[in-house]
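> Generate a structure from the sequence data that follows.
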Amino acid sequence: MNLLFISLPIKSTLYFIGVTSDLSGRILQHKQKTYKGFSAKYDCNKLVYFEQFQWIQDAIDREKQLSGFTAKKDKFSNKRKSSLE
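Reported below is the predicted structural model:
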């Protein structure tokens, strides 16, 4: 089973989008901050959403799709914010 997941930090508007074949193990890694990176730095350990895929490539493609959407959303937000200043 291959999963795309989104986790959130408790006190922030940031979020982490990832792909795994072991969701419970991956969330445990986030909670224990096993790897020093984005999820550890911003404490992204609250699972808020996941999608299941038969093939890992489908999960990766969906991750890229969602990551691309968020980048466009952030670019739009920043552009709009700077035009208000």
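
> From now on I want contacts and neighbour counts done on CA atoms only, so please keep to that.
Noted.

> now what about stretch 73-85, what contacts it?
In this structure, no residues lie in contact with stretch 73-85 by Cα atoms under 8 Å, 6 or more residues apart in numbering.

> before we move on, which element is the residue most central in space within the chain in?
Closest to where the C-alpha atoms of the chain average out (Cα atoms, centre = their mean) is residue 17, at 1.8 Å. Here residue 17, judged by DSSP states H and E, is contained in strand 16-20.

> how much space is there between the residue nearest to the centre of the chain and residue 84?
30 Å (Cα to Cα, to the nearest Å).

> Spell out, range by range, the helices that occur in the chain.
Ranges of helices in the chain, per DSSP state H, are 23-32, 38-41, 56-84.

> To compare with the earlier structure, here is another sequence to fold:
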Amino acid sequence: MLKGNYFVYIITNPGKRVLYTGLTNDLATRLQQHYANRGKRDTFAGRYYCYRLLYYERFSDVQQAIEREKEIKDLSRQKKEDLISAFNPQWKFLLP
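I've put the predicted structure just below:
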């Protein structure tokens, strides 16, 4: 079992219309990658300009992070919005 820093995160586009859930072990670098990929049609986040961080959870166990990412991805849009609102009530764009 791998131990370290793992982040499950939700990003959005500047208009906050699209939500993307991901998993990484380096949140700052991953956000830079999303920003660099904006507008690129070969990835979901790039196609929809998702690079603004709204929500994240940190895990030390990679398996727990993977399971949590799957849980969040399976949530309805409303439940994702509720999760973000509980963590970040004003939906401010966060920095890692």
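
> Provide the TM-score value for the superposition.
Superposed pair, TM-score by TM-score structural alignment, normalised by the length of structure 1: 0.77. Supporting alignment: 73 aligned residues with a Cα RMSD of 2.0 Å.

> Return the residues in contact with the aligned residue in structure 2 for the residue nearest to the centre of structure 1.
Aligned counterpart of residue 17 of structure 1 in structure 2: residue 21 (TM-score structural alignment). Neighbouring residues of residue 21 of structure 2 by Cα under 8 Å, 6+ apart: 8-11, 69, 72-73.

> number of nearby residues for residue 41 of structure 1?
Neighbour count for residue 41 of structure 1, taken as other Cα atoms under 10 Å: 11.

> The helices of structure 1: which one's closest to residue 12 of structure 1?
Of all these, it is helix 38-41 that lies closest to residue 12 of structure 1, at 11.7 Å by Cα to Cα.

> what stretch of structure 2 does that closest one fall on?
Going by TM-score structural alignment: helix 38-41 of structure 1 matches residues 44-47.

> next one: that stretch to chain centre, how far?
13 Å (Cα atoms, centre = their mean, to the nearest Å).

> Following superposition onto structure 1, what is the mean distance for it?
Superposing on structure 1 and averaging over aligned pairs (mean Cα distance after the TM-score superposition for structure 1), stretch 44-47 of structure 2 comes out at 0.4 Å.
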